[in-house]
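[1] next input, structure requested:
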Amino acid sequence: MATRHTTHQTDAMTETQSTHTQATDYDVVVIGAGPVGENVADRTRAAGLSTAVVESELVGGECSYWACMPSKALLRPVLAQADARRLPGLSASVQGPLDTAAVLARRDSFTSGWKDDGQVRWLEGTGADLYRGQGRLSGPRTVTVTGPDGRRSVLTARHAVAVCTGSRAQLPDLPGLDEVRPWTSREATSARSAPGRLVVVGGGVVAVEMACAWQALGSRVTVLVRGDGLLGRMEPFAGELVAEALTEAGADVRTGTSVKAVTRENGTVVVLTDTGDRIEADEILFATGRAPRTDDIGLETIGLEPGSWLDVDDSLRVTGHDWLYAVGDVNHRALLTHQGKYQARIAGAAIVTRAAGEPVQAEKWGAHTATADHAAVPQVVFTDPEAASVGLTLAEAEQAGHRVRAVDVDLSSVAGASLYGDGYRGRARMVIDLEEEIVRGVTLVGPGVGELIHAATVAVAGRVPVGRLWHAVPSYPTISEVWLRLLEAYRDA
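    Below you'll find the model as predicted:
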């Protein structure tokens, strides 16, 4: 067992000690203490492996402080108000604007004021050692940590190093962009007040969620989308319904539009588009993609390209390195917190199995499998209306060579939808493999559909035969009755 060096000990180091380099052996070293790294460490510690975790920012990572939690804290009042406004008897009571200051204060509580004390206590409660500082590979199975005070710690891993450093916002190559001080997802989720005018560049999840949030919190939002619609990785109708709702809420959604130049003049952001428009705003958010946070973790010392996505097998082990694992966003398989945590469970099982000298089985099923499956990746977009999907879209299934049929249902026809209030709008699609008679993918759009997607995930991940789904009876009156309507549409087609 390695000697423990907690954060408290590190903070107590004297100026003389800060220049000392100390070497410590562990079974496992984890770089990155977001949800993914935390889960890898939890699994390896539970199996009795000594584990060190290295974090350069806040324990809890992007999800806890700049992504999932603060963004959903911003959006929940927006969706609750939208739901209430659809209900006769309640709508008249909620016609005023949201209390922006109260929403932001509640958002702050979700991030614990951007302090990680609670997360640190949880991590150290697992028995893992936390090292604060920049962790860099310095050769095979070796990580050198440079702490905030300059102190260096060399950590060697007997069995595995897990890179769990996540991803960061990728900004476009526009001259002078640094001087504009653009927002990324971090600034959009942590802003202290609503800008009067906000330009959002992009049409993906971050773009539409933040456009929805800040429009409702008092900003005049303009969305600039290079492509022909929003949410391009979902079925086309998902983006269409979300764009329609954003427009009705007051946002200006412009498709087929790219930013040609952007400057800040006397505090005002000036955006020039390729369509010849000039747009003025107080802030501009670029939500135009993600890049791996692997540029400063020493990949060059083991023959890998700094700043690259890391290629892995289904046990999350990096190609060509039998001791190195890349878990979560850094392997580019699915840039979602829940999928990263799933991968962490798989990687943890693989590390523990190999540490015991046992082979990792190729079997994909079972609670302790060490092989990841990515056929059923669910996602929820917390806009009004919500959009949720899992598995393949119709186009993706056809491109993959499957013989499929898509069946569509208007969600407003489901009895449970009427309980959500007047004017419910939504749509559901199920993509069925005609040869195997299983569900390849499901997309749902409408208020409340985020809570339906796990049932769809079970159907896709479990490859449940369509014939058996007839016997999974949905409760009445809930919007889960859409499953029955989809099966009827398939039968009657």
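
[2] please count neighbours and contacts with C-alpha atoms only from this point.
    Noted.

[3] which stretches in the stretch 301-450 of the chain count as strands?
    324-326, 379-381, 387-391, 404-410, 427-433, 438-445 (DSSP state E, counting those that start in this stretch).

[4] which one is the most centrally placed residue in the chain nearest to, not counting chain neighbours?
    Residue closest to the average C-alpha location in the chain (CA atoms, centre = their mean): residue 336, at 3.2 Å. Nearest residue to residue 336, sequence neighbours excluded (CA to CA, 6 or more residues apart in numbering): residue 329, at 7.2 Å.

[5] span of stretch 352-372 from start to end?
    End-to-end distance for stretch 352-372: 15 Å, by CA to CA, to the nearest Å.

[6] buried sites along it?
    Of all the residues in stretch 352-372, those buried under the rule 16 or more other CA atoms under 10 Å are 352, 353, 355, 360, 369, 370, 371, 372.

[7] how about stretch 288-307?
    Across stretch 288-307, burial judged by 16+ other CA under 10 Å covers 288, 291, 292, 293, 294, 297, 298, 299, 306, 307.

[8] repeat for stretch 176-191
    180, 182, 183, 184, 185, 186, 188, 189, 190.

[9] against residue 229, how distant is residue 477?
    33 Å.

[10] who's more crowded, these two?
    More neighbours surround residue 229 than the other of residue 477 and residue 229, with 21 against 13 (other CA atoms under 10 Å).

[11] can you pull the contacts of the more buried one?
    203, 236, 239, 240, 243, 255 (CA atoms under 8 Å, 6 or more residues apart in numbering).

[12] could the residues you listed go into TSV alongside secondary structure and distance to residue 262?
    Formatted as TSV, the contacts of residue 229 follow (DSSP: H, G, I helix; E, B strand; the rest coil; distance: CA to CA, whole Å):
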residue	secondary structure	distance to residue 262
203	coil	18
236	helix	30
239	helix	26
240	helix	28
243	helix	24
255	coil	18
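
[13] want to put them side by side, so please do this one too:
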Amino acid sequence: MSGQTFDVVVIGGGPVGEVAAERAAMGGFKVALIEHELFGGECSYWACVPSKALLRPGNLLAAAKRMPGVVVGDALDPAQVLARRDSFTGRGDPQGQDHGQVDWARGVGVEPIRGHGRISGEREVTLSDGQVLTARHGVIVCTGSVPLTPPIPGLDTIKPWGSRDATSSSAVPARLGVLGGGVVGVEMAQAWARLGAQVHLIITGKRPLPRLPEFAGDLVLAGLRADGVIVHTGSGIDEVSAVDGGGASLKLTGGEDLVVDELLLATGRVPATGSVGLEVLGLPTEGPLEVDESGRVSAVDGGWLYAAGDVTGRALLTHQGKYGARVAGDSIAARGRGEDISTAPWSRYSATADHHAVPQVIFTDPEVACVGLSEAREGSADRVVDIDIAVAGSALFADGYTGKARMVVDTDRGVILGVTFAGQDVAEMLHSATIAVVGEVPLDRLWHAVPAFPTISEVWLRLLEAYGL
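    All right, here's what the predicted structure looks like:
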């Protein structure tokens, strides 16, 4: 492989890199995809897929218990839940955990190469074994993100869980401490509590999910407590020390002492730019790679370096990263063919949705699903409409159904800027909200989108009625 030339070289073989490579290959280019761990990346083996596999059985059991006449057991079978999770991540596959992804890459005309790739010059990537790959048209960096470790005294005396440990553990810890009330923190706290762990969730504020509307955090907080999660609000960890025989002693903010068998650090992630070789280009090795709307790294002359996904710092979500990868892959292919492309908003070569319509689901019970803005813009005439999810469809869906919905409206243009749903199984309503935001559907036209009866989607009609239509 030494000295081999490709049209495009992609560093990072997770979902984002795979999509970027595929799109470039679809443009007729010879593409190399470099991955130093498993092809398929974080999402496939340690994040989105296994976490949702852990959450789904508990959500299903809870939903069944809310329906009179359905006879169910009182607990999950952890062994079966963990085995089903492993079936999704390929653990124990005799052909290799990621052989399916390798076969897929070759099937779409992409050459998968194992190794750690670093940029070593203009349009040049050097692998950990010394091989040098040259890219005729460009390099796309899709290295994702890495966990952010907080500076807690004594943390080095134990081996804390990261998100990978939380999603791949082969046993249920008796006592689990979780630091952080973001998405990973709340999802893993509920998943392991429902599998039998005594879970302590430690958060700094009054409620989890502080970036979302308060009602979303309050509903998730109630759901966690209903599952036995002990939530320490307004708290943190001031010091950690190892316990003889295993485990950790935590001194919480305020003086409370807590002993756990495992401590999950769910304190955020940062772009993985430290080992890409950016210093060769005079770029910082910390922080995101800033890109233009087509995915091209703005600070590099010659327009040959692109990036997509978490490494850009735009929206640390797999689906949004894959969206950016489609844009970057298409853009590098079109420019390589000599085409004059448009990066105007909402064009095929512009990742416009990163700024206006980022959808996200928190797969707790209750779920939270949101897209676009969750608050009115400062100094604007935007209007926020909040209602309970209380329609015939929700009453039939579950006894005691509790949920809320928010719609943020640009009153000057009469279009929706954002929607937030919180309640059991609201995730499947999110794409309708995303279409409304991306399409800037006028409210007086949306009025004619008649929701089927009796479904939870009737909440759309109630939102429009509350607005005054």
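
[14] between the buried residues of stretch 352-372 of the first structure, which is closest to residue 21 of the first structure?
    The closest of these to residue 21 of the first structure turns out to be residue 355 (CA to CA; 27.6 Å).

[15] that closest one maps to what in the second structure?
    If you follow residue 355 of the first structure across to the second structure using TM-score structural alignment, you land on residue 336.

[16] which residues touch that match?
    Shown in contact with residue 336 of the second structure (CA under 8 Å, 6+ apart): residue 137.

[17] same check on residue 414 of the second structure?
    442, 443, 444.

[18] all strands of the stretch 151-300 of the first structure, in order?
    152-163, 167-169, 197-201, 220-224, 252-254, 259-265, 268-273, 278-281, 283-286, 290-292.

[19] turn these into TSV, columns for distance to residue 379 of the first structure.
    As requested, these are arranged in TSV below (distance: least, CA to CA, whole Å):
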stretch	distance to residue 379 of the first structure
strand 152-163	24
strand 167-169	18
strand 197-201	21
strand 220-224	22
strand 252-254	23
strand 259-265	28
strand 268-273	31
strand 278-281	31
strand 283-286	21
strand 290-292	17
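
[20] so which of these is nearest residue 84 of the first structure?
    Per CA to CA, nearest to residue 84 of the first structure of the strands of the stretch 151-300 of the first structure: strand 220-224, 22.2 Å.

[21] so what angle separates the directions of the closest one and strand 268-273?
    Interaxial angle, strand 220-224 of the first structure versus strand 268-273 (axes from the mean of the first three to the mean of the last three CA atoms, to 10 degrees): 30 degrees.

[22] now do strand 220-224 of the first structure: which elements does it pack against?
    strand 197-201, helix 205-216, strand 252-254 (3 or more CA pairs under 8 Å, 6 or more residues apart in numbering; DSSP states H and E).

[23] residue 450 of the first structure: which of the ones you listed is closest?
    Using CA to CA, these put helix 205-216 closest to residue 450 of the first structure, at 13.9 Å.

[24] coming back round to it: next step: the buried residues of stretch 176-191 of the first structure restricted to helices.
    Mapping those onto helices (DSSP state H) picks out 180, 185, 186, 188, 189, 190.

[25] if we can go back for a sec, out of the helices and strands packed on strand 220-224 of the first structure, nearest to residue 121 of the first structure?
    helix 205-216 (30.2 Å).

[26] who touches that closest one?
    Here helix 205-216 of the first structure makes contact (CA under 8 Å, 6+ apart) with 71, 74-75, 78, 97-98, 185, 188-189, 194, 200-201, 220-221, 223, 230-231, 242, 246, 249-251, 285-287, 381-384.

[27] in the second structure, what range does that helix match?
    Going by TM-score structural alignment: helix 205-216 of the first structure matches residues 183-194.

[28] check stretch 50-69 of the first structure too.
    Using TM-score structural alignment, stretch 50-69 of the first structure pairs with 30-49 in the second structure.

[29] just how off-centre is that stretch within its chain?
    On the basis of CA atoms, centre = their mean, to the nearest Å, stretch 30-49 of the second structure sits 15 Å off its chain's mean C-alpha point.

[30] and residue 91 of the second structure, what element?
    Under the criterion DSSP states H and E, no helix or strand holds residue 91 of the second structure.
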